[in-house]
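Peer 1: following is a predicted model, sequence given first.
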Amino acid sequence: MYAVGVQRVHSRDIRKMENAFSVTNEPRIVTRKQAILISADPLRAIVLRDVCLVYVPDGADTLLSVLKAKFAETARDDDAPFEFRALEALLATLSRYFQSQFDQLSPVVVGALDGLMQGGLKARELEKLREFKNTINEFEAQVDGVRRALMVLLDNEEDLRLLYLTRLYDELNLLSDLWSIDSEEIEVLIENYLQDIFSTRTKAELMQHRISNTESLVMMQLDSMRNYLLGVDLIFSIVVISLSVGTFIAGVFGMNLHSGLETADGWFMGVVLLTVALFLVMTIVGILYFKSKGVLLQ
């Protein structure tokens, strides 16, 4: 099998590395003739056979220092071609960056979740829970995007062989016979860092599950409080209805109409006792009825 028409680097390839000119911010690793284009926030780089051009966003001095240290480490391996050392330094920096980001987020999120479970349910705490969930979602999507980009690269045999920039430059005839190149070395390099990135993604996924579980538990507590308040409201409604019946009876006997009962002995006390008894019976029966139907919980 032969590789046909290996593309050169076009200006559109450079433009796509900038978020303003890209349809999506999805991480990409693109192989071109004598060039490897890497776009994975926060790093963007163009790797050639003898030079690596890196774009680091403003304020990322820590990331830049890590990248320089990784380049210094890989420079000790004189046997590997420059493009492999540059690719390893970039992947190691991304892996280190993702791990450090998770290490910074993890204790803050865990502490907030523990505080939410131990303390009262406040609007501010619930807002923090939502913010943490969004932050972890964005972080997981960022890590997973790099993982997918590496997986796509590993699944493309032709692109893997095009990563051998120095060898393809020294042996031009290999462009017409890419499949004669053994890609095991670059596969091992990519798979090593793919495992690290996948491990960080798994940690982020577990943290996301923990946040979701805490959110579900908080929602259950809120539902329980709401049901309790509804039960209290129902009890007060029963009491009000019972009082309304007593008020109706008192109103009937309090009218300025002559019935003959107003002069009879014992009727006043009898009506009072009957009204109080009716109020108590209606209230107790109503509460017991709704408890038997499961509307009012113990």
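Peer 2: Now that the structure is in, tell me what you want to look at.
Peer 1: going by C-alpha atoms from here, please, whenever you check contacts or count neighbours.
Peer 2: Fine.
Peer 1: now do the contacts for the residue nearest to Leu90 when sequence neighbours are not counted.
Peer 2: Counting by C-alpha to C-alpha, 6 or more residues apart in numbering, Leu67 is the residue found nearest to Leu90 once chain neighbours are left out, at 6.9 Å. When contacts are counted by C-alpha atoms under 8 Å, 6 or more residues apart in numbering, Leu67 touches Ala89, Leu90, Thr93.
Peer 1: JSON lines for these, including neighbour count, distance to Thr283 and secondary structure?
Peer 2: Compiled in JSON lines, the contacts of Leu67 are given as follows (neighbours: other C-alpha atoms under 10 Å; distance: C-alpha to C-alpha, whole Å; DSSP: H, G, I helix; E, B strand; the rest coil):
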{"residue": "Ala89", "neighbour count": "22", "distance to Thr283": "77", "secondary structure": "helix"}
{"residue": "Leu90", "neighbour count": "25", "distance to Thr283": "75", "secondary structure": "helix"}
{"residue": "Thr93", "neighbour count": "23", "distance to Thr283": "71", "secondary structure": "helix"}
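Peer 1: dropping in the other structure now:
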Amino acid sequence: MAGDGYIVPADPQAQASLNNKTSVSRSWILIDCRGEGTILDVDKYAIMQRVQIHARDLRILDPLLSYPSTILGRERAIVLNLEHIKAIITAEEVLLRDPLDDNVVPVVEELRRRLPPVTVNAFHQGQEYGGENLGGQNDFEAGEEDESPFEFRALEVALEAICSFLDARTTELETAAYPALDKLTSKITSRNLDRVRKLKSAMTRLTARVQKVRDGLEQLLDDDDDMADLYLSRKLAGASSPVSGSGAPNWFPASPTIGSKISRASRTSAATIRGDENDIEELEMLLEAYFMQIDGTLNKLTTLREYIDDTEDYINIQLDNHRNQLIQLELFLSSGTVCLSIWSLVAGIFGVNIPYLWNTGHGNMFKWVVLLTGMACAFLFILIISYARYKGLVGS
């Protein structure tokens, strides 16, 4: 590790000092198959040399660049970019970027808890009861058979973490959105409208994030060759099968972990010879489970979007109703203004102080003309309103 950069043990003091560093993009945590973590402060060239990937693959994990969520299988590593989880998985270790991030810390703890294989403890327990205990050996072999490859266990932890994270954000959004929408339907105010607008923006951003993760899993599930590239242990076993016969007996007593790996490698090599190298059922079942989970989260967001759209339609109907009421009021006022204008015109003509012939000797005629004009204007007003109701312009 001398050429890989400066290595610091994973203790609280090292994490505190790492938190003060300005170059956060250089911080990685390495978790091996025993669940032990080591903080690394190395550059990208050391990472590329360690896991043997290209610069374009490492660029996908750059937090300063925006790349879609993806799971890429390479010759000796899996490049994993799922939102805040940016990791490189090999057949024996996991490199996780930005381990001090609040969203990444739970992933690190879960990897430390779940990556150590159970078969090692079973092997030690079998040795405590004696090497000739065939039942213990059978239990160890059975546990070994049931153990998933290291890269799949690490991948499962990452998928479970990102699916749980997005589902939790969706639940929080639902908890805040539904009461706000119900409150808006009961009382339309600027404050309620602004709150719903912010929640809708948050829902749009969260939907885009969930959709990217779902598209990444769907794209991987649609290509069997890409899924076959994720079987790193199978590739490792195929590469070491010519010499595995002589090396296995010497390594197995010294290290149970290495012995179990070699035993698995020999069985995987035998499966490859039988033509099972295209068997991707285990990985396919793993990906389908989390694809269904992320698809369920997307369905929740879709249901929330439909509820928001229904609320918007309801509010638009209410606004249209208020607008129609204002139009009715305007029609009443306009009709009344027209009738009053006619009545005022007649009253004004008879009320001018100008002598003319037909007004001479008819002192009471002015009162009758004004009264009849008022009755005619009232009748005209009723006629206009009746015609508007007949045409459906106003409500009954």
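Peer 2: Great, that's in hand. The structure presented is a predicted model; accordingly, all values stated were derived computationally and were not measured.
Peer 1: care to give me the TM-score?
Peer 2: The TM-score (TM-score structural alignment, normalised by the length of the first structure) is 0.87; 286 aligned residues with a C-alpha RMSD of 2.4 Å.
Peer 1: so where does the residue nearest to Leu90 of the first structure fall, helix or strand?
Peer 2: Taking DSSP states H and E as the criterion, Leu67 of the first structure maps to helix 61-74.
Peer 1: which of the residues in that helix are buried?
Peer 2: Judged by neighbour count (16 or more other C-alpha atoms under 10 Å), helix 61-74 of the first structure contains these buried residues: Leu63, Leu64, Val66, Leu67, Lys70, Phe71, Thr74.
Peer 1: what about it, how far off from the second structure?
Peer 2: Helix 61-74 of the first structure, aligned to the second structure and superposed, deviates on average by 3.4 Å (mean C-alpha distance after the TM-score superposition for the first structure).
Peer 1: residue range for stretch 153-167 of the first structure in the second structure?
Peer 2: Residues 220-234 of the second structure are where stretch 153-167 of the first structure aligns, taking TM-score structural alignment as the criterion.
Peer 1: how about that stretch: buried residues?
Peer 2: Leu220, Leu221, Asp226, Met227, Ala228, Asp229, Leu230, Tyr231, Leu232, Ser233, Arg234.
Peer 1: which residue ranges of the stretch 151-300 of the second structure form helices?
Peer 2: Using DSSP state H, counting those that start in this stretch, the helices of the stretch 151-300 of the second structure run over residues 190-221, 224-228, 232-240, 244-251, 256-273, 281-351.
Peer 1: need those in TSV (columns: distance to Phe150 of the second structure).
Peer 2: What follows is these, written out as TSV (distance: least, C-alpha to C-alpha, whole Å):
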stretch	distance to Phe150 of the second structure
helix 190-221	19
helix 224-228	15
helix 232-240	8
helix 244-251	19
helix 256-273	10
helix 281-351	12
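Peer 1: which one of those helices lies closest to Leu82 of the second structure?
Peer 2: Comparison of the helices of the stretch 151-300 of the second structure against Leu82 of the second structure by C-alpha to C-alpha identifies helix 190-221 as nearest, at 6.6 Å.
Peer 1: got the angle for the closest one vs helix 281-351?
Peer 2: 150 degrees (axes from the mean of the first three to the mean of the last three C-alpha atoms, to 10 degrees).
Peer 1: now do helix 190-221 of the second structure: which elements does it pack against?
Peer 2: Counting contacts by 3 or more C-alpha pairs under 8 Å, 6 or more residues apart in numbering; DSSP states H and E, helix 190-221 of the second structure is packed against strand 70-73, helix 150-186, helix 224-228, helix 281-351.
Peer 1: tell me which residue lies nearest the centroid of the second structure.
Peer 2: The structure's the second structure has its C-alpha centroid closest to Val210; by C-alpha atoms, centre = their mean the separation is 2.8 Å.
Peer 1: show me what it aligns to in the first structure.
Peer 2: Under the alignment (TM-score structural alignment), Val210 of the second structure maps onto Val143.
Peer 1: most tightly surrounded among the helices and strands packed on helix 190-221 of the second structure?
Peer 2: strand 70-73 (a mean of 20; mean count of other C-alpha atoms under 10 Å).
Peer 1: which stretch of the first structure lines up against that one?
Peer 2: Structural correspondence for strand 70-73 of the second structure: residues 28-31 of the first structure, per TM-score structural alignment.
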